[in-house]
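In: Quick one: sequence plus predicted model below, questions after.
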Amino acid sequence: MSLVVYLAGAVLLLSAAVLFHRPQSATPNPLTASTCVTITLGATVFVCSAPVTLAAVNDLTGIPNFGAPLTYGMLSAYSCSVLILLAYWRGGPPARVRRQVLRSIALYAPLIVTLIVLFTLADAPTERLTDLDTYYANTPYMREMIVLYLLGHTAAIVAMAVVCLKWAREVTGLLRTGLLLMIVGALLDLLGFQLTKYTAVVARWTGHDLDFLSTNVAPPMAALAALLFSVGYVLPRLLPAAVAHGRGLRDHRRLRPLWTRVGFVSVAPKPPVSWWRLPEERLHWREVAIHDALLALAPYFDDRVRSRVLAAALGEGRTAHEARVAAEAAMLAEAARRAAALEEPCATPSTHRLHATEVSGTAGLVELSQALARTPVPGPVGEGTVKPSMAAESPPS
């Protein structure tokens, strides 16, 4: 059982770490912070509830079952953080959000204190690592502590489910998917964790034994519910960023043939090292540097090369656009060769504008790069027309 809850906690902490990772210059975001706090508290609850952790805490403090109020207090703090997260996520006037946050804290802070007081008043000398809820279900003060932590958690999950259900009717896309996952997680928590706990405790009150519901059914259901909560939290925020990162890495890689041919003449200043952390920033720098190189090579563009390749491509049955890109790639390759060989620019440079410079974004450059990759290298590429004192070193790929 300890391995299962530790694994669930590790997954939650990993998702929080990924979500909280951001450039050092980024402005702190209350929504991101509250999301990470909620996920971290959820992971802490799992770690605290593991029998190995409970035994270690009890031994360290010398108090039997001290791990119980610790775990229940963490669970109540997690319940409070869920409500705070929803307040920030839903948004609205700052004053209203602030009131909702303070109201949640005002409700759950006394609850946590009460749990500790009840445990202090109770007589629970026998250490129970897996069945404390049912073993002490009829013990004064312990009984009230168990019911109170369950009620506090139920209130938070029900409130979360209601808000998510109403909100899901108003939105679409990834946000709606995340909300639906949270609703499913809430149902699992309510039915798989809380209802089984309530049933097992009430069974003890009535003289029956349904302890297996509390010890065997509730923990894995709670773990699955928490994982669904976390996925619902982070999916609308991480997936678009992950897709953007993937697209940036792909385009950065596909621009390599073009950058290899023309990068030696670029004098675009290098960005700070920290910029190289994000694919979009690397791609943006490469795009700027390539445009700078194309501008430097413009005096070497030869219309005769372009016209010859254009006619040949059209004769091979290529479309007008494909033929144009192939012809521009050939003209660019020849210009890079002449610049690298320190030849003189063309007497009458071409005034033709490359397709890649007419369109926004990297699509045109990627298309030119792929065409250039199929164009034979006219000759060795070395130091070009830019003077060594002005030339920038070729950046890492």
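Out: Nice, thanks for sending it over. Numbers count the residues shown, from 1 in each chain.
In: can we go C-alpha only for contacts and neighbour counts from here?
Out: Noted.
In: Show the contacting residues for residue 233.
Out: 35, 178, 179, 182 (Cα atoms under 8 Å, 6 or more residues apart in numbering).
In: who wins for neighbours among these?
Out: residue 179 (28 neighbours; other Cα atoms under 10 Å).
In: For that one, what is the enclosing helix or strand?
Out: helix 173-187 (DSSP states H and E).
In: So which bits of that helix are buried?
Out: Across helix 173-187, burial judged by 16 or more other Cα atoms under 10 Å covers 175-187.
In: Same question for stretch 9-29.
Out: 9, 10, 11, 12, 13, 15, 16, 19, 20.
In: How about stretch 138-153?
Out: 138, 141-150, 152-153.
In: of the residues you listed, closest to residue 370?
Out: Nearest to residue 370, judged by Cα to Cα, of these is residue 153 at 56.9 Å.
In: before we move on, the earlier item: out of the buried residues of stretch 138-153, which is nearest to residue 78?
Out: Nearest to residue 78 among the buried residues of stretch 138-153, with distances taken as Cα to Cα, is residue 153, at 8.5 Å.
In: so who does the closest one touch?
Out: Residue 153 neighbours (Cα under 8 Å, 6+ apart): 75, 76, 79.
In: give me that answer again for 7 Å
Out: The contact partners of residue 153, taken as Cα atoms under 7 Å, 6 or more residues apart in numbering, are 76, 79.
In: Check whether residue 376 sits in a helix, strand or coil.
Out: coil (DSSP: H, G, I helix; E, B strand; the rest coil).
In: Which residue ranges of the stretch 201-350 of the chain form helices?
Out: 211-212, 218-254, 256-262, 279-297, 303-315, 320-340 (DSSP state H, counting those that start in this stretch).
In: which one of those has the most crowded surroundings?
Out: Comparing these by mean neighbour count (mean count of other Cα atoms under 10 Å), helix 320-340 comes out on top with a mean of 23.
In: Run the angle between that one and helix 303-315 for me.
Out: Put simply, helix 320-340 runs at 150 degrees to helix 303-315, going by axes from the mean of the first three to the mean of the last three Cα atoms, to 10 degrees.
In: Could you list every helix and strand that helix 320-340 packs against?
Out: helix 303-315, helix 363-373 (3 or more Cα pairs under 7 Å, 6 or more residues apart in numbering; DSSP states H and E).
In: what about versus this one:
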Amino acid sequence: MSLIVYLAAGLFGLSAVVLLLRPGMALRDPLTLSTCAAIVLGSLVFVCSAPLTLAAVNSLTGVPNFGAPVTYGMLSAYSCSLVILLIHWRGGPRERVRRMVLRSVAAYAALIVAIVVLFALGDARSERLNDLDTYYANTPYLREMILLYLIGHSAATLTMCVLCVKWSREVTGLLRAGIRLILAGSLLDVVGFQLCKYTAVAARWAGHDLDVLSTQVAPPLASLGALLCSAGYALPRLQPAAAARLGVLRDYRRLGPLWSRVRFVSTAPKPPSSLWQLPRARLHWREMSIHDALLGLAPYFDDRVRERALSAARHAGRGGHEARIAAEAAMVADAARRAAAREEPLEAPSGYRLHATEVSGTGGLVELAQAVLRSPAEPAEPAVREGREGREGPEDREGREEGTVSTSHG
């Protein structure tokens, strides 16, 4: 049982790590900070409630069952953190939020003090690591202590359930999915943990024995509920990172047509073990290599090819920017064909700067790559082909055609 509880605590705590990936921003955001506090306290509850931890606490303090008020106090602190999380989640004027937070802290602090006092007044000389709730269910003062911690926790989780039902109707996307996971985890806590505890304790009051609900059923269901809640806390925070990662992968894939056309020109060193690189590093290397290849193709850039393609794009009804990108793609494709055919560079190459080299980021290269994808393997416009043939001899045309064939098979 201790292993299951420790595992739940570790997995629960991982969601706090996700929320604190940018600690500077997290510490300035009350909502993120309160969420992380709730997760950390929830993890500590699991650690404290494990039989191995209870035995260690009892042994260190020399007080039988001293781990019980520690665990119950920690659970009450966790319940308080849930209420504070709901307050920040709901929002409102800063003074009102601050006042409600202070009231919640005061209420649960009084509850924790009452738990400690009742434990001190009660008689708990027989150490119970698994069934203290039911074993002492009829013991004066300890009975009240058990009821207090259950009621305090129930108040927080039931409030969480009610507000999650309301808010899930008002939001969409991953935020709604996260709220629904929190709702599922809270309901599992209410039904699987609290209801089992209440039932087992009430059975003891009635002279029956349903301890199995408290000792065997409640702990794993509470662990599962906590895992669902932790997933719900982390899921909305993962959305921006996931979107950025998908954007990087999409840009890397969309640069493929341009890279396959100009890769033979690039002299950029290929990094070792590129297969295991992170997507952003792979995208950066592809950008760098394409820019290097475009620089190598610059002596083959022909303004006449670009101008004819630009004119054709405008006649086709394309806008100014779209026509420019299409013309640049035609010029790059033409330069790549002639470089692959090992033709001589132009005596007076173009000094034209591509749009992709004038803008920062990947957007310009992606536009050029998509235009190259739509650009045919041979010049589509007759005027472009005629202009090329007018400047080439028969040997040049033959060599270009052979280079194109060899490239397509290579």
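Out: Done, it's in. Just so you know, these numbers come straight off a predicted model, no measurement behind them.
In: Would you mind putting the buried residues of helix 173-187 of structure 1 into TSV with distance to residue 2 of structure 1 alongside?
Out: Converted to TSV, the buried residues of helix 173-187 of structure 1 look like this (distance: Cα to Cα, whole Å):
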residue	distance to residue 2 of structure 1
175	33
176	34
177	31
178	29
179	29
180	29
181	26
182	25
183	27
184	25
185	21
186	23
187	24
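In: Let me know the closest of those residues to residue 1 of structure 1.
Out: For the buried residues of helix 173-187 of structure 1, the nearest to residue 1 of structure 1 is residue 185 (20.5 Å; Cα to Cα).
In: ok, the closest one - contacts?
Out: Neighbours of residue 185 of structure 1 in contact, by Cα under 7 Å, 6+ apart: 225, 226, 228, 229.
In: Mind picking the one among these that's closest to residue 118 of structure 1?
Out: residue 226 (27.0 Å).
In: any idea how far residue 122 of structure 2 is from the counterpart of that closest one in structure 2?
Out: Superposed on structure 2 with TM-score structural alignment, residue 226 of structure 1 falls opposite residue 226. As judged by Cα to Cα, to the nearest Å, residue 226 of structure 2 and residue 122 of structure 2 stand 31 Å apart.
In: And for residue 116 of structure 1, the neighbour number?
Out: 18.
In: Spatially, and excluding backbone neighbours, which residue is closest to it.
Out: Distances taken as Cα to Cα, 6 or more residues apart in numbering put residue 69 closest to residue 116 of structure 1, at 5.9 Å, once the chain neighbours are dropped.
In: count of residues packed around the one you found?
Out: Residue 69 of structure 1 has 23 nearby residues by other Cα under 10 Å.
In: what's the mean deviation for the host helix or strand of it versus structure 2?
Out: Assessed by DSSP H and E, residue 69 of structure 1 sits inside helix 67-90. Mean deviation of helix 67-90 of structure 1 relative to structure 2 after superposition (mean Cα distance after the TM-score superposition for structure 1): 1.2 Å.
In: now the angle from that helix to helix 218-254?
Out: 50 degrees.
In: Pull out the buried residues from helix 67-90 of structure 1.
Out: Those would be 67-89, for helix 67-90 of structure 1 by 16+ other Cα under 10 Å.
In: Over to stretch 111-131 of structure 2?
Out: 111-112, 114-116, 118-119, 122, 124, 127-130.
In: Pull up the gap between residue 238 of structure 1 and residue 148 of structure 1, please.
Out: Taking Cα to Cα, one finds residue 238 of structure 1 at 35 Å from residue 148 of structure 1.
In: for residue 187 of structure 1, same thing?
Out: In terms of Cα to Cα, residue 187 of structure 1 sits 20 Å off from residue 148 of structure 1.
In: Then residue 352 of structure 1?
Out: For residue 352 of structure 1, the distance to residue 148 of structure 1 - Cα to Cα - is 77 Å.
In: before we move on, what about residue 88 of structure 1?
Out: 26 Å.
In: Equivalent analysis for residue 92 of structure 1, please.
Out: Distance from residue 92 of structure 1 to residue 148 of structure 1, by Cα to Cα: 31 Å.
In: got it, and residue 156 of structure 1?
Out: Distance from residue 156 of structure 1 to residue 148 of structure 1, by Cα to Cα: 13 Å.
In: Then residue 13 of structure 1?
Out: 27 Å.
In: what's stretch 210-226 of structure 1 in contact with?
Out: 5, 8, 130-131, 134, 185-186, 188-189, 192-193, 196-197, 200, 203.
In: let's see 8 Å
Out: Stretch 210-226 of structure 1 is contacted from outside by 4-5, 8, 42, 46, 130-131, 133-134, 184-189, 192-194, 196-197, 199-201, 203-204, using Cα under 8 Å, 6+ apart.
In: Can you name the residues that contact the residue nearest to residue 149 of structure 1 when sequence neighbours are not counted?
Out: Leaving aside its chain neighbours, residue 149 of structure 1 sits nearest to residue 72 (6.1 Å; criterion: Cα to Cα, 6+ apart). Applying Cα under 8 Å, 6+ apart to residue 72 of structure 1 gives the contacts 112, 115, 149.
In: Which one of the residues you listed is nearest to residue 298 of structure 1?
Out: For the contacts of residue 72 of structure 1, the nearest to residue 298 of structure 1 is residue 112 (71.1 Å; Cα to Cα).
In: Quick one: residues contacting that closest one.
Out: So residue 112 of structure 1 contacts 72, 73, 76, 77 (Cα under 8 Å, 6+ apart).
In: hmm, 7 Å instead?
Out: 73, 76 are the contacts of residue 112 of structure 1 under Cα under 7 Å, 6+ apart.
In: Could you pull up the contacting residues of residue 279 of structure 1?
Out: By Cα under 7 Å, 6+ apart, the neighbours of residue 279 of structure 1 are 245, 248, 249.
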